[in-house]
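Asker: got a predicted structure plus its sequence, pasted below:
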Amino acid sequence: MGRNLVIGDVHGSYKAIRQILDRAKVTSSDRLIFLGDYVDGWGQSPEVIDYLMRLKSEQDCIFIRGNHDDLLMRWLKTGEYSEEWFSHGGRMTMDSYNKLDNDKKQVHILFLESLADYYLDDNNRLFVHAGFTNLNGVKNEYFSRMFYWDRTLWETALCLDTNIGHDDPLYPKRFTHYKEIFIGHTPVTRIGETVPVQKANIWNVDTGAAFKGPLTILDADTKEYWQSDPVHELYPDEKGRN
């Protein structure tokens, strides 16, 4: 039985993916759980998607949907986009995809459509890009877009009084449904960190690869982790989302 390895937000950093899988000595027996946001930021978003599809053919992979992945899919399917996406990494992604033929784009659309909203493993551990809002858990979520847009789960974890026990009526009910929750979406660089951060039973694995942090792969069982070089150093001629 291999490891359960969780990968944070990639944001077009193909070089960083290759680096962390090498540093973690990933084998075909390992399960790879990608938390989403494969695109937008650095200039190799199509290469990232191609590589993920190849990985899927070689080993057990779970691909979760991120908000940037959904924005790309909507643009590829309809041609419509928001100025917010355009200015937050979408422009470089659009430039990259405009160089591809239609057949390649269609293959990538199929991949993006296949992404999961979340993954719940046999140990009652939840893997989701952003969070959820329903107090009764993900299976009761009314607004599926919250799986890849919510920030309240992480914000609640950050400000939670550590003196409040699980049985206290003030303890967030959302936290009680799962043994652990693994997320990305909100980079820990916002709180001055560049390594995975645990708050309550939530692990945030977005270590700021879109900006000036590294990409991270975390063993969900042992909590050992491996990181790429700071991604901006791998792409010295690009700005990423900085």
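Answerer: Received it, and whenever you're ready, just let me know what you need.
Asker: CA only for contacts and neighbour counts going forward, please
Answerer: Will do.
Asker: and the strands in the protein?
Answerer: Per DSSP state E, the chain carries strands over the ranges 4-7, 31-34, 61-63, 118-120, 125-128, 180-183, 197-199, 202-204, 216-219, 225-227.
Asker: which residues touch the residue nearest to N67 when sequence neighbours are not counted?
Answerer: Computed as CA to CA, 6 or more residues apart in numbering, the closest residue to N67 that is not its neighbour in sequence is Y148, at 5.0 Å. Residues in contact with Y148, defined by CA atoms under 8 Å, 6 or more residues apart in numbering, are R65, G66, N67, D117, V128, H129, A130, G131, H185.
Asker: so which of the strands of the chain gets nearest I20?
Answerer: Closest approach to I20 among the strands of the chain is made by strand 225-227 (5.7 Å; CA to CA).
Asker: so how far is G66 from the nearest residue to D70 once chain neighbours are set aside?
Answerer: Distance criterion CA to CA, 6+ apart; nearest residue to D70, sequence neighbours excluded, is L112 at 7.3 Å. Remark: distance between L112 and G66 (CA to CA, to the nearest Å) = 10 Å.
Asker: the structure to be compared is supplied as follows:
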Amino acid sequence: MRTLTIGDIHGGFKALIQVLKRANVTPNDTLIFMGDYVDGWSESAELVEFLIDLNTKQKCVFIRGNHDVWCHEWLLDSHVNDIWYAHGGKETLESYERISYDKQQHLEFYENLENYYIDDQNRLFIHAGFTSMHGVTKEFYPKNFYFDRTLIESAILAEQIGIEKLIGTKYAPKRLNHYKEIYVGHTPTINYDCDVPMKATNLWDVDTGAAFTGKLSIMDIDTKEFWQSDPLPTLYPTEKGRNK
């Protein structure tokens, strides 16, 4: 029985199938998805259909990403947000036009996404970050859960100046000190010239750039063993994803 966390997928359904097979995932495994299921590659609607079904077969935790918020808003009122459309929404709209789906089921999927999840070992899973010095339960701006980048920037800075040994003490950056470990997506590791899950202090970034030129990653949070898909452009050779 493992707990596995999966980075941002961005419509790359083929990549998800690959990593589930490469990690030998079984119904006994708990899967924690870090958000951004849609926008980028061409199979967003198909991916959500698969996740809805997967949730009936094993324990899944679905974190809310900013792209999921935009797609949910479109499903609710049919209004196309220009920013969303330009950042992968176009491909998501086309995927929804292509398949037959139960709109109510999809709405419920997006509505039931979690802003964050804390497990029984005080490990936090959140798409982007938070800004409250008192932890996620005291966050004043919920949008930070799926838009913030300052948390990972703080962790990387702390790592660079060598204060990792202070984690767990009163001298550590307060946001990092609330949780045993923090897992995020949202900020691709390829931005830092890293194509595998990346650790900075007690924070792990598992978004390895599947929306762009990178791979989709799945990681065992206890052993830190991970598996990856092929680079997404090789799985969708006629598409650009978000490489625009």
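Answerer: Thanks, I have the structure now. These figures come from a predicted structure and were not determined experimentally.
Asker: care to give me the TM-score?
Answerer: The TM-score (TM-score structural alignment, normalised by the length of the first structure) is 0.95; 239 aligned residues with a CA RMSD of 1.2 Å.
Asker: related to what we said a few turns ago, who has more neighbours out of L112 and G66 of the first structure?
Answerer: Higher neighbour count among L112 of the first structure and G66: G66, with 29 against 21, using other CA atoms under 10 Å.
Asker: so what's the more buried one up against?
Answerer: With contact set as CA under 8 Å, 6+ apart, G66 of the first structure has these partners: L35, G36, D37, Y38, H129, A130, Y148, W149, H185.
Asker: in those residues, find the pair that's most separated.
Answerer: Longest distance between any two of these is 14.7 Å, between Y38 and W149; criterion CA to CA.
Asker: settle it for me: which of these two has more neighbours?
Answerer: Set Y38 of the first structure next to W149 and count neighbours by other CA under 10 Å: Y38 wins out with 28 against 17.
Asker: distance of the more buried one relative to E47 of the first structure?
Answerer: 10 Å.
Asker: give the residues shared as contacts by these two.
Answerer: Common neighbours of Y38 of the first structure and E47 (CA under 8 Å, 6+ apart) are G12.
Asker: circling back: show me what the residue nearest to N67 of the first structure aligns to in the second structure.
Answerer: Aligning on TM-score structural alignment places Y148 of the first structure opposite Y146 in the second structure.
Asker: helices of the first structure, start to end?
Answerer: With DSSP state H as the criterion, the first structure has helices at 14-23, 45-58, 67-78, 83-85, 91-97, 102-113, 146-149, 152-159, 231-234.
Asker: relative to V205 of the first structure, which of these is closest?
Answerer: It's helix 152-159; of these, that one is closest to V205 of the first structure (CA to CA) at 11.6 Å.
Asker: coming back round to it: quick one: what's aligned to the residue nearest to D70 of the first structure in the second structure?
Answerer: Under the alignment (TM-score structural alignment), L112 of the first structure pairs with Y110 in the second structure.
Asker: with T150 of the second structure as the reference, measure out to that match.
Answerer: Y110 of the second structure sits at a distance of 25 Å from T150 of the second structure (criterion: CA to CA).
Asker: cool, and L203 of the second structure?
Answerer: Using CA to CA, L203 of the second structure is found at 12 Å from T150 of the second structure.
Asker: again with C60 of the second structure
Answerer: Separation of C60 of the second structure from T150 of the second structure (CA to CA): 27 Å.
Asker: residues contacting the most centrally placed residue in the second structure?
Answerer: Nearest to the mean C-alpha position of the second structure, by CA atoms, centre = their mean, lies M34 at 2.7 Å. Taking CA under 8 Å, 6+ apart, we find M34 of the second structure in contact with 5-8, 62-65, 125-127, 184-185.
Asker: next, count neighbours for the nearest residue to M219 of the second structure once chain neighbours are set aside.
Answerer: Once flanking residues are discounted, M219 of the second structure sits nearest to F226: 4.1 Å by CA to CA, 6+ apart. By other CA under 10 Å, the residues close to F226 of the second structure number 19.
Asker: just the one 3 residues further on next, same as before
Answerer: Taking other CA under 10 Å as the neighbour definition, S229 of the second structure ends up with a count of 21.
Asker: any idea how far it is from F13 of the second structure?
Answerer: Relative to F13 of the second structure, S229 of the second structure is positioned 11 Å away (criterion: CA to CA).
Asker: so who does the closest residue to P214 of the first structure other than its chain neighbours touch?
Answerer: Once flanking residues are discounted, P214 of the first structure sits nearest to P230: 4.2 Å by CA to CA, 6+ apart. P230 of the first structure is in contact with A209, K212, G213, P214, L215, counting by CA under 8 Å, 6+ apart.
Asker: ok, A211 of the second structure next?
Answerer: Applying CA under 8 Å, 6+ apart, the residues near A211 of the second structure are D8, I9, H10, G12, G40, W41, L232, G241, R242, N243.
Asker: many thanks, we can stop here.
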